[in-house]
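S.K.: Okay, structure incoming, though there's no sequence with it:
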């Protein structure tokens, strides 16, 4: 465990970040303990998952737009000041590797990989180019999902801290299963992962802790009690019933209400 606890100080947020006070999981945060090598942040859109993950990443020294701690590019300064209010209580060991992967700015991170590969700034050995750390092929020359997996398969070496923001966004269900296997590979190599996700496939990882961000303090929740699992299960067990409810049309004009 490279991060054991996340503590938010009582310092006030800048006025431009006042909106964070309206997010219960953020405004009510005081201390969040991380107890497992894999922790999932789950909740509805707007619940603060990505905001919190980004703040943890920046507080640890990662680029707000993603990448390793060697990435220093910036296309637009949009991250909040929440990271300045966080204190990360770290374990006795430091990660030898790390990466902040976020779906919304992955294009920019892939462009930075291309730039660094052309400059050959961080070759892993004298006979390897920087790009080979990412599979030997530009991430822009692959589909979104292929480039995501190429990054995880080739660049995530283990003994590291990996922060993933909605990694399922580019992945088919089959590729999400591949990512699940890669998460296990990294755990066996002494890694810690903090993942914001909507994917019930990823959330099923054994012995992971699932933290729910909703209308109150952040709290652990069982996999089967997540809305993601329950809605997906209900839909797959009886899709026609769910579709009838969702797509039910208004009665035709003049039709009897009892029809």
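M.R.: Now that the structure is in, tell me what you want to look at. Remember, predicted model here, so these are calculated numbers, not experimental data. Numbering: from 1, shown residues only.
S.K.: drop to CA atoms for contacts and neighbour counts, all remaining ones
M.R.: Fine.
S.K.: Tell me who's in contact with residue 27.
M.R.: By CA atoms under 8 Å, 6 or more residues apart in numbering, residue 27 lies in contact with 20-21.
S.K.: Equivalent analysis for residue 40, please.
M.R.: Per CA under 8 Å, 6+ apart, neighbours of residue 40: 194-197, 203, 208-211.
S.K.: Now residue 222: closest residue in space, sequence neighbours ignored.
M.R.: residue 210 (6.9 Å; CA to CA, 6 or more residues apart in numbering).
S.K.: Secondary structure of that neighbour: a strand, I assume?
M.R.: Yes - counting by DSSP: H, G, I helix; E, B strand; the rest coil, residue 210 is part of a strand.
S.K.: All the strands of the stretch 151-259 of the chain, residue numbers only.
M.R.: Along the stretch 151-259 of the chain, counting by DSSP state E, counting those that start in this stretch, strands occupy 160-165, 192-196, 209-213, 219-220.
S.K.: And here is the other one:
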């Protein structure tokens, strides 16, 4: 692991009632250990997992709309202003500068940027424009051809474009990269499939940020219950009020 932890500089926050410090998980954040090769952030929409991931990307120097350090000034798609980033302190050993921040919701704009600047026949993206691949294929092309050793990768909901079968492919890519023990992933996800990656650390975001086992995550529990009790659950869901 390169990034060992991130700490909220609470002493510099003037008002915890102001966004993003008003988000309960951020409000209670102190120091978060990142001592596994693969770390997952999981929680409901609005729980702060993507906000924290984006702030980490900002402090590393990645484009907060997605990309690497080389893309920071290269394309002008609107990037979120990471107000939280200025209040984070990252602890490294050693610090790395190579890597990538995948933000699913702005990936189209990133692909358009690559079309404009590519000079090597899209070698880092499978040999053809990301726009000439399906959404899922373009994600996997990025993972398979752009990701390499001695780097840190931040992925915000990578399952957004991936079928269950392709999510399994992503797990294999993570495994193959991890074997070299020279790469680190921090992934915000809703996917019970991705969360199943072996030996990963899982942080669940609700009122606080706390480590949980795979089977204890609400996403896994809800998905498991639905698959085992589909008819009963749908009957309750559609019941007249």
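M.R.: Good, I have the coordinates. Here the structure is a predicted model, which means the values were calculated and not measured.
S.K.: TM value for the aligned chains?
M.R.: Here the TM-score for the pair of chains, by TM-score structural alignment, normalised by the length of structure 2, is 0.93; 237 aligned residues with a CA RMSD of 1.7 Å.
S.K.: before we move on, the earlier item: out of the contacts of residue 40 of structure 1, which are shared with structure 2?
M.R.: Counting by both residues aligned by TM-score structural alignment, their matches' CA atoms under 8 Å, the contacts of residue 40 of structure 1 that remain in contact in structure 2 are 194-197, 203, 208-211.
S.K.: Reformat those residues as CSV; add neighbour count and distance to residue 233 of structure 1.
M.R.: Below are these laid out as CSV (neighbours: other CA atoms under 10 Å; distance: CA to CA, whole Å):
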residue, neighbour count, distance to residue 233 of structure 1
194, 23, 25
195, 26, 22
196, 28, 21
197, 23, 17
203, 27, 14
208, 18, 20
209, 21, 20
210, 23, 18
211, 22, 20
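S.K.: Could you export those as a markdown table, including distance to residue 183 of structure 1?
M.R.: As requested, those are exported to a markdown table (distance: CA to CA, whole Å):
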| residue | distance to residue 183 of structure 1 |
| --- | --- |
| 194 | 11 |
| 195 | 10 |
| 196 | 14 |
| 197 | 14 |
| 203 | 11 |
| 208 | 11 |
| 209 | 14 |
| 210 | 15 |
| 211 | 18 |
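S.K.: and of those residues, the nearest to residue 6 of structure 1?
M.R.: Residue 6 of structure 1 lies nearest to residue 194 out of those, by CA to CA, at 11.9 Å.
S.K.: Now check structure 2 for the residue matching that closest one.
M.R.: Residue pairing (TM-score structural alignment): residue 194 of structure 1 is matched to residue 186 of structure 2.
S.K.: where exactly do the helices run in structure 2?
M.R.: 24-27, 49-60, 107-117, 135-141, 164-178, 192-195, 218-228, 230-237 (DSSP state H).
S.K.: Can you say which of these is packed in most?
M.R.: helix 49-60 (a mean of 23; mean count of other CA atoms under 10 Å).
S.K.: Residue in structure 2 paired with the residue nearest to residue 222 of structure 1?
M.R.: Aligned partner of residue 210 of structure 1 by TM-score structural alignment: residue 202.
S.K.: show me the contacts for that match.
M.R.: 39-42, 195, 211-214.
S.K.: swap the cut-off to 6 Å and go again
M.R.: 39-40, 211-212 (CA atoms under 6 Å, 6 or more residues apart in numbering).
S.K.: Weed out the non-buried ones from those residues.
M.R.: 39-40, 211 (16 or more other CA atoms under 10 Å).
S.K.: Kindly indicate which of these lies nearest residue 155 of structure 2.
M.R.: residue 40 (9.5 Å).
S.K.: That closest one corresponds to which position in structure 1?
M.R.: With TM-score structural alignment as the criterion, residue 40 of structure 2 matches residue 40.
S.K.: still on that earlier bit, now render the contacts of residue 202 of structure 2 as JSON lines, adding distance to residue 164 of structure 2.
M.R.: Shown next, in JSON lines, are the contacts of residue 202 of structure 2 (distance: CA to CA, whole Å):
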{"residue": "39", "distance to residue 164 of structure 2": "20"}
{"residue": "40", "distance to residue 164 of structure 2": "18"}
{"residue": "211", "distance to residue 164 of structure 2": "25"}
{"residue": "212", "distance to residue 164 of structure 2": "23"}
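S.K.: just to revisit the earlier point, of all the helices of structure 2, which one is nearest residue 126 of structure 2?
M.R.: Using CA to CA, the helices of structure 2 put helix 135-141 closest to residue 126 of structure 2, at 5.4 Å.
S.K.: where in structure 1 is the aligned partner of that closest one, by residue range?
M.R.: Under TM-score structural alignment, the match for helix 135-141 of structure 2 is residues 144-150.
S.K.: And residue 210 of structure 2, how close does it get to residue 49 of structure 2?
M.R.: Using CA to CA, to the nearest Å, we find residue 210 of structure 2 at a distance of 12 Å from residue 49 of structure 2.
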